[in-house]
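*Asks:* Predicted model and sequence below, questions to follow.
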Amino acid sequence: MNHPPFTTTRRSWLRQTSAGFGAMALHGLLNAASNPLASRAPMLQSRAKRVIFLFMSGGPSQMDLFDPKPFIQQRHGKSVNAPLPEQHRHESTDGLLALGTDIPVRPRGQSGVTISDLLPHTAAIADELCLLRAVHADNNQHGPAALQFHTGVTAEARPSLGSWVSYGLGTENQNLPAFLTIHPGIDTRNYSASFLPAAHQGTPVTLSAKVSDPAIAFLTDQASDEATQRRRFDFIQRMNRRLLAQNDTDARMEGMIHSLETAFRMQAATPDLVDLSKETEATKKLYGIGEKTTDKNGRACLLARRFSEAGVRFVQVTMDGWDHHGDIRGALPKSCAASDLPCAALIRDLKSRGLLEDTLVVWSGEFGRTPWSQDLSRTAPIEKHGREHQPESFCAWMAGGGVKGGLMHGETDEFGFRPVSGKVHLHDLHATILHLLGLDHERLTWRHLGRDYRLTDVYGEVVKEIIA
């Protein structure tokens, strides 16, 4: 459904067209007109209430972790006639030598989902996972590929997935934003609200080894007391509302007003949430907090659970270190060791608290890695080679939130290069995530520059085969 922004000047339009939103009640839309972060009923029957997105920045190797290829394993170190277009060949991949994995990838649990020995904790929760083995993206460079995963496009500033979820559902806790991103990268477009109101922008959270360092920048003002801050805040908001009244309609100004109000309320709510000292020692150990290898990601995953439990709709955790162009056999185990325990602990913790059923957890990088080697030095033995970028096919997993656990969906060719069945494009993945949240990706739109925009543009099909 195409509709203009949720603003106070469009209340009459909302009354006339609310029927198009199905289960989304009129009072919810009217509330959204005056508060863009108001909690709203979904358009469709929902399976999930919230999302935690675990983003493995750099591109994990799907063949080493989830999708072993006997053909490549048998041809290890030998040239293969791979289906790689000539224009995509690089000097470092000249010869296309098959690069097998040296760590077993085995069937796990009752379901037989294939997972590497490098991920023992993930392997232990295999029956909770829905493994997508033929995910496809459109760009082989980190920046554009990551941008597409977050926003649906490779080269523009568009609202991110978290911002669309915030816009569609609001927040369940008015003292917190609907979208938080923990340890985001330097590209702010990946959590931008773009042309959506500023209230739907992702709030960055950075955890420091020093407990005294603020997790959210500029949340507190040490130079003035609370009463002074309150007077200053009220004065700024009066000026903002006066300007808004003069312009009648200004979505950005409305978004700024509500962002300031949310920020002010966050000063009281957030300190307790980011204080992990109140968690039990057993919970900290579950996530690997206090251990050098897992402490950073463990804290981030535990914080993601706390924010989700508190009512934040979309929480993203970014984990770096997956860009293995060289010596993948030496580097991949380190990346796995830093993320495996925290990610698996998150699933276990959510399930033990009864939250996994309506929390959708998504794990993926921006693309995968090639099944043939890459020798940056041109002289290193193949055991020291790495892998190039591969958007043509890669693996991602989902858990909870209405997806089938213990399922492997999709197949690739014998090279592990092109999908042969069950192909899931990023537009399809986005459509499915929104569907599980009760949002119709074709009707969740915003009018901008004379036309209606949506996360999936003119593409995307819900992957019904993976829905429980």
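*Replies:* In hand now; what should we look at?

*Asks:* From now on I want contacts and neighbour counts done on CA atoms only, so please keep to that.
*Replies:* OK.

*Asks:* how far does stretch 79-88 stretch from start to finish?
*Replies:* With C-alpha to C-alpha, to the nearest Å as the measure, stretch 79-88 spans 17 Å from end to end.

*Asks:* cool, stretch 313-322 as well?
*Replies:* 27 Å.

*Asks:* now it: how far from the chain's centre is it?
*Replies:* Put simply, stretch 313-322 sits 6 Å off its chain's centre (C-alpha atoms, centre = their mean, to the nearest Å).

*Asks:* With stretch 55-62 instead?
*Replies:* Relative to the chain's own centre, stretch 55-62 is displaced by 12 Å; criterion: C-alpha atoms, centre = their mean.

*Asks:* cool, stretch 382-391 as well?
*Replies:* For stretch 382-391, the distance to the chain centre is 25 Å (C-alpha atoms, centre = their mean).

*Asks:* can you list contacts of it?
*Replies:* 59, 61, 77, 93, 99, 136-141, 324-330, 366-376, 417 (C-alpha atoms under 8 Å, 6 or more residues apart in numbering).

*Asks:* let's bring in a second one:
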Amino acid sequence: MLDAIRRRDLLKHTACGFGYLALAGLAAERAAAEAPPDPLWPRSPHFPAKAKRVIFLFMQGGVSQVDSFDYKPRLFRDDGKDMPFDDARVIANTGARGSEQRVMRPLWEFSRHGECGHWGSSLFPELNRHMDELCFIHSLHTEGVAHGPATLFLHCGATSAVRPSLGAWIQYGLGTENRDLPGFVTIGPSAGNGGARNYGNAFLPAVYQGTPLGKAGAPASEATIRNLSNPRLSEADQRRQLDLLLALNAEQSGPSSDPELDAVISSFELAWRMQMNAPDALDLSGESAETLALYGIGEEPTDNFGRQCLLARRLSERGVRFIQVTYGDSTANPAWDQHSNMPKHADHARRVDRPIAGLLADLRRRGLLEDTLIWWGSEFGRTPYAQQKGTGRDHNPDGFTVWLAGAGVKPGFSFGATDEFGHKAEQDKVHMHDLHATILHLLGLDHERLTYRHSGRDFRLTDVHGRVVEGILA
């Protein structure tokens, strides 16, 4: 019978448990020595990086490339004509190709801007002033005809399967620059079209998920971290409370502990440090009147998105790795989704044009544009013909435009091209997987080496696809 008693149990139940306590102490020391380092500690990139951080300006719903930056003279010549097109939505629903569609000219006039002479329409007059800083990709194409799948693919590299978001992969690969703030922040995210999955960690450890500030459709002045401070307890009492909580949690942590528990423990520690740092980062009151005006803050219709962009700058200069700024109306109505009212594009452009131009100017004068990558774009573009021969444009995943600016990309440069209607990517085609690979490359990460083993196989953001777009690299 004695042989059936484990040595650990025997020690625990004899001599008032003192032997067990000693053994437990030794085991704890060994576990601490074997435990992996903090998962958010800064890590070296695979190779020297051009960018330290990314600000992604997500134009939810699909900006029309042929009304903004992809100038196609043939749309003016053939305006109103019925012509055959391979419509992505018709093909998805019926399989039919070559359906008759009515060509629709751009609603805004185009002209050349900057020394580079790139074409830009009057839809974005302030951004046109920065044309010599922008690097356009005119040949992007993606997966998914509807907003939900295409938005998930944009953020996670998959249309339906649960996969980690780009920001989570970046945190996993590089850790954080500032342990007193989250390394991945999403400002004004939408609850629809993937919702929290667009900034989630999926099967990566939970510490890599994004921290949301506010939500789409809500005032940016409310984009804050709730319950950040506790006015009922002194700082010393809160510190003692946290230490007790960490001690209790530490009994269950270690090399074989639950990753979700480890993430909770890490979040408690981060929350404590954030009390001293986040309020200052989120407080715009100390900015000069000139800076506020630069972003259009205090004026309509630019105040709301201007606050989001200024908040992104403040977070970027404090070392946040990946900051996503979403311009979106609501879950039910993605902002740029004009199926029957293309003039509505002008309302959205007036809200974002000046703030984005202000962000570019502010980053440049502070020396932050040298190591910050700005990415502007939507989940897809729009068709060069009128949807159902009406007054709007349908979704177009086959060829659309995004632009990058800042660290590591060629300024005043255009890459790739769509066909003569601006419908399908034709020259130097760039898939969304390729764009993801390129963004990781600029951060010093090899998209083929950035892997995580889950359910018996290695996963990566670009799955088994993707190539770096060397042609846009400075």
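*Replies:* Arrived safely, thanks for sending. All figures in this text were calculated on a predicted structure; none of them were measured in a lab.

*Asks:* buried subset of the contacts of stretch 382-391 of the first structure?
*Replies:* By neighbour count, with 16 or more other C-alpha atoms under 10 Å, the contacts of stretch 382-391 of the first structure hold 59, 61, 77, 93, 99, 136-140, 324-329, 366-376, 417 as buried.

*Asks:* For stretch 260-278 of the second structure, give the aligned segment of the first structure as residue numbers.
*Replies:* Stretch 260-278 of the second structure corresponds to residues 252-270 in the first structure, going by TM-score structural alignment.

*Asks:* check which helix or strand covers the aligned partner of Thr291 of the second structure in the first structure.
*Replies:* Taking TM-score structural alignment for the superposition, Thr291 of the second structure sits opposite Thr283 in the first structure. Assigned by DSSP states H and E, Thr283 of the first structure belongs to helix 281-287.

*Asks:* which residues in the first structure form helices?
*Replies:* Taking DSSP state H, the helices of the first structure run over residues 11-17, 26-34, 62-65, 70-74, 120-123, 142-151, 161-169, 226-247, 251-274, 281-287, 295-309, 328-352, 426-436.

*Asks:* Contact partners for the residue sitting nearest the centre point of the first structure?
*Replies:* Centre of the first structure computed as the mean C-alpha position; nearest residue by C-alpha atoms, centre = their mean is Phe53, 3.2 Å away. By C-alpha under 8 Å, 6+ apart, the contact list for Phe53 of the first structure reads 314-317, 361-363.

*Asks:* same thing with Ala145 of the first structure?
*Replies:* By C-alpha under 8 Å, 6+ apart, the contact set of Ala145 of the first structure is 137-139, 154, 366-367.

*Asks:* Sort out for me which of these are in strands.
*Replies:* Counting by DSSP state E, none of the members of these fall within strands.

*Asks:* Throw those residues into JSON lines and include distance to Ala209 of the first structure, thanks.
*Replies:* Output for those, formatted as JSON lines (distance: C-alpha to C-alpha, whole Å):
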{"residue": "Ala137", "distance to Ala209 of the first structure": "35"}
{"residue": "Asp138", "distance to Ala209 of the first structure": "37"}
{"residue": "Asn139", "distance to Ala209 of the first structure": "35"}
{"residue": "Thr154", "distance to Ala209 of the first structure": "34"}
{"residue": "Glu366", "distance to Ala209 of the first structure": "27"}
{"residue": "Phe367", "distance to Ala209 of the first structure": "30"}
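
*Asks:* sorry, back to before: in the second structure, what sits opposite the residue nearest to the centre of the first structure in the alignment?
*Replies:* Phe53 of the first structure maps onto Phe56 of the second structure when the alignment is built from TM-score structural alignment.

*Asks:* Check the secondary structure at the closest residue to Lys12 of the second structure other than its chain neighbours for me.
*Replies:* In this structure, Lys12 of the second structure finds its nearest non-sequential neighbour in Tyr20, 4.5 Å apart by C-alpha to C-alpha, 6 or more residues apart in numbering. Secondary structure, DSSP: H, G, I helix; E, B strand; the rest coil: Tyr20 of the second structure is helix.
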